[in-house]
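Visitor: Sequence isn't available, so here's the structure alone:
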């Protein structure tokens, strides 16, 4: 057995909720530079940046950012990113099994339909709660300090305050509908794929329930998710980063991209998206599985301590 041994008692919803948020923050800390590079590649080609196209590939983008804006630019928006994961991942991943059981009427084995519905439900709910953190994260990642340009936002809380004052509450929830659509797709693809790969690896005794199994399942989930979600992700990033009035809606943003840049625009940043999602999924799911086991292992100790104090 590689890693902690599975608990004899299934993890509680609370353990899954806390474990998912913590695991997602660990994954974000490691992969955030890839996410920043992905955002810069996705917004490249917008009207206001057409005269400054300079990013080529994931490695080239990271090197260019370090050379021109310093290493810290790779972590622009990290605070908002961690705030997002604490609220976002806890709901969409931590409550997935609960929603799956609800749609499955408590039966032991869930069908594809129940899994997809559960992924869509928790993914959409998570967006509604965490959307302001996502808007701020994207804005901070996208802003450049080249040519002495004054950045729109000096920090995370300044971004929240400025967006709210200039664009109103709607500004903080800008792009909610395309983001709900994206995360319904992403969450379903990610969690259902992970579920199915892991389930079949165990069913056919290809691997045991340990780190290698979690690694393979997470890597497969990351690739499938990137293929399915990349077009919606690009539109979401462009729309959320746009100044007021540039696009009247997310569909208008998508149409403008198609008309000006062609179909390939929807897969801009695909390689960094996959590198980011693939590595993020591996780190998150491996951490999540181990955190659930660690929390369940410590639970009896916590319960005994509580009872003795009473």
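Guide: Noted; the coordinates are in hand. For clarity, every value in this text was computed on a predicted model and none was experimentally measured. Numbers count the residues shown, from 1 in each chain.
Visitor: For the rest of this, base every contact and every neighbour count on C-alpha atoms.
Guide: Will do.
Visitor: which residues touch residue 156?
Guide: By C-alpha atoms under 8 Å, 6 or more residues apart in numbering, residue 156 lies in contact with 77, 79-80, 136-137, 140.
Visitor: I'd like the distance between residue 34 and residue 60.
Guide: 11 Å (C-alpha to C-alpha, to the nearest Å).
Visitor: Neighbour count: those two, which is higher?
Guide: Neighbour count, other C-alpha atoms under 10 Å: between residue 34 and residue 60, residue 34 has more, with 26 against 13.
Visitor: Can you say which helix or strand has the more buried one in it?
Guide: Taking DSSP states H and E as the criterion, residue 34 maps to helix 13-43.
Visitor: List the buried residues of stretch 224-236.
Guide: 224-226, 229-236 (16 or more other C-alpha atoms under 10 Å).
Visitor: Tell me how many other residues surround residue 166.
Guide: 10.
Visitor: Can you classify it by secondary structure?
Guide: Three-state call for residue 166 (DSSP: H, G, I helix; E, B strand; the rest coil): helix.
Visitor: dump the residue contacts of it.
Guide: Per C-alpha under 8 Å, 6+ apart, neighbours of residue 166: none.
Visitor: Could you check how far it is from residue 231?
Guide: Distance, residue 166 to residue 231, by C-alpha to C-alpha: 29 Å.
Visitor: How about residue 168?
Guide: Distance from residue 168 to residue 231, by C-alpha to C-alpha: 28 Å.
Visitor: hmm, back to that, and the buried residues of stretch 224-236, which is closest to residue 185?
Guide: residue 229 (6.4 Å; C-alpha to C-alpha).
Visitor: next up, a second structure to put side by side with the first:
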């Protein structure tokens, strides 16, 4: 199903600003979630304290930075993907070791010279990984300026399949990429219609399980559910099926307030770094005009986000 993006208020921020803020804020939120560890439903005061820590004091785990890798890959190829090159680039950037399990073992195998398609397809007794790593990576697929919604979802699926071949993982990646694309086109002044937003995301899904979870998200939004209710309803396990609905709920509860959306996501993450990372990417894409506090970012993350954003802006110029 190919859906065109509905007419919106003209974008006043440059595409560079949108991509930069999306990628940068995603990196900031991941650092905060690392600092919280696996705390279940931390107090808002604890979350606030963590969000005031200097980012440079917080180390990030192996596997971080995949949206940057995909953004740079897409920019270098005019928005397209070469799966073989992308697999090599992801493996080179990955900081895990050869003892990794799950999707990380695919990147370890690629570094050892094994084809990615052989490793990815054999995970979990041939089911493929249904974790949330591909959904985080897919943030970048929603930042290709010239792509329509159908193309965005297809790109996210191709990028995901390098490490995640389970249908739910592919759906999760498509959902995140489409949500990012909708957020970029909806900023800065158009009132966000959460039901329409979720309708368009659901239109790109193939698994009834994730579509059903999006209906649960609608109910949570209607009832203005808090973090405890979200965790109790959709969960926060590190699968695509749980991560994506949780992140969408956090974002859609506070679509115009990135700091509030990130704080909400951090309260319900429970050690699942992908939930606040995806939430922050959506919030940053929608509100690129808002300044990111200097303490939140490291010079390295800021520079890399700017470099990727410049390259993606050039794709728009060629469109």
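Guide: Arrived safely, thanks for sending. Given the structure is predicted, the values throughout are model-derived calculations rather than measurements.
Visitor: where does the TM-score land?
Guide: TM-score of the superposed chains, computed with TM-score structural alignment, normalised by the length of structure 1, equals 0.35; 168 aligned residues with a C-alpha RMSD of 5.8 Å.
Visitor: follow-up on the earlier one: what's the overlap in contacts for residue 34 and residue 60 of structure 1?
Guide: By C-alpha under 8 Å, 6+ apart, no residue touches both residue 34 of structure 1 and residue 60.
Visitor: about what we covered before: give the other helices and strands that the helix holding residue 34 of structure 1 contacts.
Guide: helix 57-69, helix 78-92, helix 112-142, helix 211-241, helix 270-309 (3 or more C-alpha pairs under 8 Å, 6 or more residues apart in numbering; DSSP states H and E).
Visitor: now do 10 Å
Guide: Packed against helix 13-43 of structure 1 by the contact rule (3 or more C-alpha pairs under 10 Å, 6 or more residues apart in numbering; DSSP states H and E) you find helix 57-69, helix 78-92, helix 96-103, helix 112-142, helix 211-241, helix 270-309.
Visitor: Reformat those as TSV; add distance to residue 13 of structure 1.
Guide: TSV is the format used below for the helices and strands packed on helix 13-43 of structure 1 (distance: least, C-alpha to C-alpha, whole Å):
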stretch	distance to residue 13 of structure 1
helix 57-69	37
helix 78-92	10
helix 96-103	7
helix 112-142	13
helix 211-241	20
helix 270-309	10
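Visitor: out of these, nearest to residue 16 of structure 1?
Guide: The nearest among these, by C-alpha to C-alpha, is helix 270-309 at 6.4 Å.
Visitor: mind listing what's buried in that closest one?
Guide: So helix 270-309 of structure 1, judged by 16+ other C-alpha under 10 Å, has buried residues 270, 272-297.
Visitor: In this structure residue 82 of structure 1 contacts residue 137, no?
Guide: Yes - if you go by C-alpha atoms under 10 Å, residue 82 of structure 1 and residue 137 touch, sitting 9.2 Å apart.
Visitor: that older thread, next, the angle from the helix holding residue 34 of structure 1 to helix 270-309.
Guide: 160 degrees (axes from the mean of the first three to the mean of the last three C-alpha atoms, to 10 degrees).
Visitor: re the thing from before, out of the buried residues of stretch 224-236 of structure 1, who's nearest residue 259 of structure 1?
Guide: For these, the nearest to residue 259 of structure 1 is residue 235 (13.4 Å; C-alpha to C-alpha).
Visitor: is it true that that closest one touches residue 257?
Guide: Yes - contact criterion C-alpha under 10 Å: residue 235 of structure 1 and residue 257 qualify, at 8.3 Å.
Visitor: ok so, going back, now the buried residues of stretch 224-236 of structure 1 in CSV, with distance to residue 188 of structure 1?
Guide: Putting the buried residues of stretch 224-236 of structure 1 into CSV (distance: C-alpha to C-alpha, whole Å) gives the following:
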residue, distance to residue 188 of structure 1
224, 10
225, 9
226, 12
229, 10
230, 14
231, 16
232, 14
233, 15
234, 18
235, 19
236, 18
